[in-house]
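>>> Sequence first, then the predicted structure, then my questions.
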Amino acid sequence: MKRFPPALTGLTGFLHGADYNPEQWLETPGVIDDDFRWMAEAGLNAASIAIFAWSSLEPEEGRFTFGWLDDIMDRMARQNMAAVLATPSAARPAWLAKAYPECMRVNARRERTAFSERRNHCYTSPIYRDKVRRINGELARRYASHPALRLWHLGNEYSGDCFCGLCASAFRTWLRHKYQDDLDALNRAWWTAFWSHTYRSWEEIDPPDGTIDWDANARFEKSVNGLLLDWKRFSQDQILDFMRTEASAVRLHDPHTPLTTNFLGLEHRFDAARFAADLDVASWDSYPAWHVHPGDTLTACRAAMEHNYFRSLKGGRPHLLMESAPSHSNWIAGGKPKRPGMHVLASLQAVAHGADGVAYFQWRQSRGSAEKYHGAVIPHANTTDTRIFREIQDTSRRLARLSGIAGCGTPARSALIYDQENQWALDGVHGFKDSQWRDLKKYAETCVRHHHGLWRSAVNIDVISMDASFSPYRLLAAPMLYMLRPGVAGRLESFVHNGGTLVLTYLSGQADENDLCFLGGFPGPLRALAGLWAEETDCIQPHETQALRFTPGSGWDGVFEAEDFCQILRLEGASALAVYENGFYAGTPAITVHPQGKGRTYYLGARTGTGFLDAFYVQALAQAGVPRLIRAPLPLGVSVSSRTDGVVEHVFLLNFSPEEAVLDLRGEDLTGDDGPLPDHQTLAPYEALIAHRPLRD
């Protein structure tokens, strides 16, 4: 693996920056002077600017006031700081919303949003697109050649859908294109004969309800799963087309400066993979709920999974952590400040999983409005004499020492499939609930659990969609792969026959891309590959207990609790590794393996906790020939990952536990800043240790 080029034009080493909102302080003497002096003291080399500054850039339609931004850009150039210049489309000015109400979004109840909040504009509105093109064009024309400009930041956290008449009309046009003007094809794909939903005219089709939970009294359609899926695809395509509109206005005047946009994490319900080809670098905003739940291991695992996902969007090219909280976030339940050491640790976790930059929201706390209590580098007290500021300085020093790692790749021989359309399909499924009507599906949570098993096994992990290439990997985990788009089953078969190890679970191979159930028994097109038929699915209720026990000779030991889902499996070539303990299906297969070609397919018929998955993946990875980065087992709370330029391997040893941890490093040949690491290395609570060695074969 070779080194990738810098994420930002002209930047060597790591980006270290923050969202900066000087437009909020133009009338407060001395603040901006303090900011630039303190940014230098903090060691920041970048700032994201103008994200929500439209009303300060164009206070009246057609009247532009760039003087204050000229000053900020010039100050950044003099300080050799990289400007991440945003297009301000995420928050339109009041004059625009009042003059052109069609620009404001209509919600799922078909109510037009008044001027308020942010990110609530209509992506379809021709007027809004025209106004965005104009402000973007003015910004690009003015700053394309400015020495501070290093990266364009398109919009902010694109998300949501609009149910206005413009969007409804565009949806019908989108459907006519997808189904080649064949309404009968749409009716077949959506199975509209159910409940007499057959459409005889394109004009009869309206957007669905748009919310996830089933409601028998919903005012708009929620029962046609194909409609729900196509609406999500359409809405995403509208956002992508809107982003392209933004980019084209910039590219008209600046064809060279790289482009990015900042995504949210797994909760976004948004397929960032669709956007990757239009971006030069992927970036995302990470706000883990540190210290809110007992222990931080699962929190750290989820953050690692999300970093792995965004790194994987561009074929392993390093990504950027565009926003993170220097301390607490006012949007996270619990709102706890990071404990000493956690900020540096979380920042280096981003680097460990492929990030070439760490940035914060926000540089300075706002005096008023919705995010005034969100953590920042500079607090309301207007001082640098804080624990947080010293941790920012420490992060700067650590990033500077590690600057040679920037651009290094993250070689992974294992991957987890997390697919957004699969999430949408599962969201729309009515059923699989407990006795209190609580949803048991929990797809994202399940993927995090499987990622935990891989993460605890000391291997690098890519997180990919089902459309990505499987060929780089030796083991592929595909939990709850409910939907199979055309061609996926065949590619999974080739992966296994060519020597790969595939891990499938309950609720896999059940429906096609329109959420039509496969006929002939589940897991549908994967039935022969799995070597079994999933005949029934039992939803385990809160008052019930179920367990699975490994069989003698399986290679695994122990009894593990099962929860939520237990499928009753009929073997058709597969062998049972574990059986159920209780109920009318006691003694029947729960976990199976089916060798085919040069590889094998595991099928986990029951949902289990991380204890089982951790033990399972250690052995499955070893059987698949995926080498561990550290041979000895890891203490709970410790993670290991690596980056390399093809010659030197940089190994990140991270302790997310509030307790000391001792690592067995015998035979690992690792060298730290102070020389070779000992055979038994102690990590302090929340410590990050980065070591190096020649790249292993």
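Yes, it's here.

>>> Only C-alpha atoms from now on, for both contacts and neighbour counts.
Fine.

>>> Buried residues in the longest helix along the chain, which are they?
Criterion DSSP state H: the longest helix present in the chain is helix 225-251. By neighbour count with 16 or more other Cα atoms under 10 Å, helix 225-251 contains the buried residues 225-240, 242-251.

>>> Next secondary structure after that helix?
Sequence-wise, the next helix or strand downstream of helix 225-251 (DSSP states H and E) is strand 259-260.

>>> Figure out how far that next one is from the centre of its chain.
Taking Cα atoms, centre = their mean, to the nearest Å, one finds strand 259-260 lying 17 Å from the centre of the chain it belongs to.

>>> Alongside the first one, take a look at this:
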Amino acid sequence: MLNPNFPVIYYGGDYNPDQWPEVIWKEDMRMFKAAGINIVTLPVFSWAKLQPSEEVYDFEWLDKVMDLVAQNEIKVCLATSTAAQPAWMSKKYPDILPVDINGHKRAHGGRVNFCPNSSVYRRFSTALAKKLAERYKDYPGLAVWHIANEYGNYCYCENCAASFRAWVKQRYGTIEEVNRRWNMSFWGHTIYDWDEIVAPSHLNEMWLDNGRQCTNFQGIALDYNRFMSDSSLQCYKAEYEAIKEITPDIPVTTNLMGTFKPLDYFKWARCMDVVSWDNYPSAVEPVSNVAMRHDLMRGLKDGQPFMLMEQTPSQQNWQQYNSLKRPGVMRLWSYQAVAHGADSVMFFQLRRSFGACEKYHGAVIAHAGHENTRVFNECAKLGAELKALGDKLIGSTARSKAAIMFDWDNWWAVEFSSGPSIRLKYLEQVEKYYRCLHSMNISIDMIGIESDLSAYEVVIAPVLYMVKPGTAKRLESFVEAGGVFITTFFSGIVNENDLVTLGGYPGELRKLLGIWVEEIDALFPEAKNSIVIKEELGTMKGTYSCGMLCDLMHLEGARELAVYGSDFYAGRPALTENLYGDGRAYYIASDPEEDFLKDFIGYICGAGDIGAALDVPENVELTQRFKENKEFTFVLNHNDFAVDINLGSGCFSELITGKTAQIMLSIEPKGVAILEREI
């Protein structure tokens, strides 16, 4: 179990009573209870109301709301409100406002619109968090602390530049080391004094090209991303420490945003008691991408359950096309989150705003103001089901034999690179490999570069461009002990400062993979090559298409399993296997079509007896969670038609209906089943 404060699956979401007259509050409580709501998050954006001036705090209105919530036996996820500072603060202390990458000083407005290195912001935000903790430390319904909201602002002001210099000095120690790590002899950029370090922006080293941030000096830009991620984290940590000093037993979180590029969430997770995140896929987002983000959030804290802090019950307001969730989809996607490790299902928002940019964002209570709506009835049905589940699933975890490595530093570095192809997108490559495993319903852990590998049989690291200190040795140990490692083109190229590892690619991975890469060919979008299988590997035979990048490599102990089919490097290795200790390491030298990955990874997993828990039709998702001697198998039908599932000789208890399930299980369109059995 995460914490004694999580006795059941929490079901609720963001509530903004300060946007409404008090007369509506009691009606909200009635409707919350009718919907099965057992937790509310408040007050996320109320700093201006909580602190109307520098010396004045007003908690009386919040006291009334907290008392009303307690009377209705609803828990509180208490937010610190520090994501949007009051106007008086921006006016009196203009240095709190950030400077954007173009050098423009921002005015007051929006949200998360502050310099993360502003001492004024940190002083006021920490003070408010402390006062909230002091006031509500004994509140019986306090379940979770929610700091700020969706961090992610970068700033390029002089204050940040000075803080960056201090960060660099602490990291590297001397000017000489900075020049070496950043390769400052290039273009005569050698620095001789700390004050000569400037924030990389569109005023100097960086520019925007077709939506992609480019830079002359990858080492500087990479470190500035690290610094900015750390700077926002320091804001969070200041509030965290103030709260924990007063309420040490209440878990603290902040809502993350899945694969959000600006912040290194693996570093953030170390400072969070429980990971929480906001899930807002479009209607056409592949199911596997949503599943991958859930698994990534679970993986941030080594497989611990997480909180689904926000999703919409019906539609977003900020996408280009804000379609409704069709009947059954909200319920299906909610259970998908639980299936992948969520111990809460929460919404933004509980009552729909009537003004400003989120007035058309979905809510449990619509503008109609009553419960006679499709969305409310769906929410109420889900609330009743989650209540009936009680604590059965709380604290249960996944058990995966396969893992995919994900690294924010690597992501930044790959896409700061000035070549070899603008088409190379790190996240798209990770999604592609995840999608392949997901299509086979193989349980996957999304892990960091420093994660323990001992529990896995197969580890995949797509485009492991950056090899950090110790990574190669850890991978060698994993394979030597019997593990299977798979990596791809454009791997093993640089170190943690984006400096090329000399002596031939893939650098530090060369020994493990038994190859060296001489050249990398970048293909135009319309150009293709082919991968010709030399010997049958399971169902693999014949020829597959490939493109984008093609590595031209030599064998150094590895054997070729497939070769290129055309161009001047026809007949050269395109897929290799290297026996290393008791394990095997594979290198995929190009970007293959998805049928290749399905067949190849199917062969790898089949050889290791890694497979799905049940044989199910296409577009039916399977996941499992485990708790003590209980196994919970989630069957999620993403189809628009009913499916029948052969349960074989197994006998299960289906938790949602309470019925016994054996031999065959029928699941309605967009339907869900949770099968429990002892193991």
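Sure thing, it's come through. This one's a predicted model, so the numbers in the text were calculated from it and none came from an experiment.

>>> quick one: TM-score?
Remark: TM-score between the superposed chains equals 0.95 [TM-score structural alignment, normalised by the length of structure 2]; 673 aligned residues with a Cα RMSD of 2.1 Å.

>>> sorry, back to before: quick one: average offset of the longest helix of structure 1 versus structure 2, please.
For helix 225-251 of structure 1, the mean deviation from structure 2 after alignment is 1.2 Å (mean Cα distance after the TM-score superposition for structure 1).

>>> For that helix, name the packing helices and strands.
Applying 3 or more Cα pairs under 8 Å, 6 or more residues apart in numbering; DSSP states H and E, we find helix 225-251 of structure 1 packed against helix 126-143, helix 165-178, helix 183-190, helix 420-428.

>>> What is the corresponding segment of structure 2 for it?
Structural correspondence for helix 225-251 of structure 1: residues 218-244 of structure 2, per TM-score structural alignment.

>>> returning to that earlier point: which stretch among the helices and strands packed on helix 225-251 of structure 1 is buried most, on average?
helix 420-428 (a mean of 22; mean count of other Cα atoms under 10 Å).

>>> against structure 2, where does stretch 567-581 of structure 1 fall?
Mapping stretch 567-581 of structure 1 onto structure 2 (TM-score structural alignment) gives residues 551-565.

>>> Contacts made by the matching stretch with the rest, please.
Residues from elsewhere that reach stretch 551-565 of structure 2, judged by Cα atoms under 8 Å, 6 or more residues apart in numbering: 489-490, 513-521, 529-535, 569-579, 589-590.

>>> And the buried ones among these, selectable in PyMOL?
Restricted to buried positions by 16+ other Cα under 10 Å, the PyMOL selection for these reads:
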select buried, resi 489+490+513+514+515+516+517+520+529+530+531+532+533+534+569+570+572+573+574+575+576+577+578+579+589+590
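
>>> Name the residues that touch stretch 230-246 of structure 1?
87, 123-124, 129, 132-133, 136, 154-155, 158-162, 171, 174, 207-208, 270-271, 274-275, 278, 424.

>>> Am I right that S201 of structure 2 sits in a strand?
No: secondary structure of S201 of structure 2 (DSSP: H, G, I helix; E, B strand; the rest coil): coil, not part of a strand.

>>> I'd say it and Y156 touch.
Yes: counting by Cα atoms under 8 Å, S201 of structure 2 touches Y156, with 7.2 Å between them.

>>> Export the helices and strands packed on helix 225-251 of structure 1 to a markdown table and append columns for distance to R364 of structure 1.
Shown next, in a markdown table, are these (distance: least, Cα to Cα, whole Å):
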| stretch | distance to R364 of structure 1 |
| --- | --- |
| helix 126-143 | 24 |
| helix 165-178 | 38 |
| helix 183-190 | 50 |
| helix 420-428 | 35 |
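
>>> so the residue at minimal distance from the centre of structure 2, which of the three states?
In structure 2, the centroid-proximal residue (Cα atoms, centre = their mean) is G258; its distance is 2.7 Å. G258 of structure 2 falls in the coil class when you classify it by three-state DSSP.

>>> Test my guess that it contacts L296.
Yes: counting by Cα under 8 Å, G258 of structure 2 touches L296, with 7.3 Å between them.

>>> equivalent range in structure 2 for stretch 130-138 of structure 1?
On structure 2, the counterpart of stretch 130-138 of structure 1 by TM-score structural alignment is residues 123-131.

>>> same deal with stretch 313-321 of structure 1?
Going by TM-score structural alignment: stretch 313-321 of structure 1 matches residues 300-308.

>>> Give me the contact list for the matching stretch.
For stretch 300-308 of structure 2, the surrounding residues in contact (Cα under 8 Å, 6+ apart) are 2, 265-266, 269-270, 274-279, 297-298, 337, 341-346, 395-398, 445-448, 451.

>>> which ones are touching M76 of structure 1?
Contacts for M76 of structure 1 (Cα under 8 Å, 6+ apart) come out as 82-83, 148.

>>> how about 6 Å then?
For M76 of structure 1, the contact set (Cα atoms under 6 Å, 6 or more residues apart in numbering) comprises A148.

>>> What strand or helix carries the aligned partner of it in structure 2?
Using TM-score structural alignment, the equivalent of M76 of structure 1 in structure 2 is V69. Assigned by DSSP H and E, V69 of structure 2 falls within helix 60-71.

>>> how big's the offset between that helix and structure 1?
Mean for helix 60-71 of structure 2 is 1.1 Å (mean Cα distance after the TM-score superposition for structure 1).

>>> which is the next helix or strand following that helix?
strand 75-79.

>>> what residues does that following strand touch?
38-44, 141-147.

>>> same thing but 8 Å
Residues outside strand 75-79 of structure 2 that contact it (Cα under 8 Å, 6+ apart): 38-44, 66, 69, 141-148.

>>> so where is whichever helix or strand comes after that strand in structure 1?
Once the chain leaves strand 75-79 of structure 2, the next helix or strand it forms, by DSSP H and E, is helix 87-92. On structure 1, the counterpart of helix 87-92 of structure 2 by TM-score structural alignment is residues 94-99.
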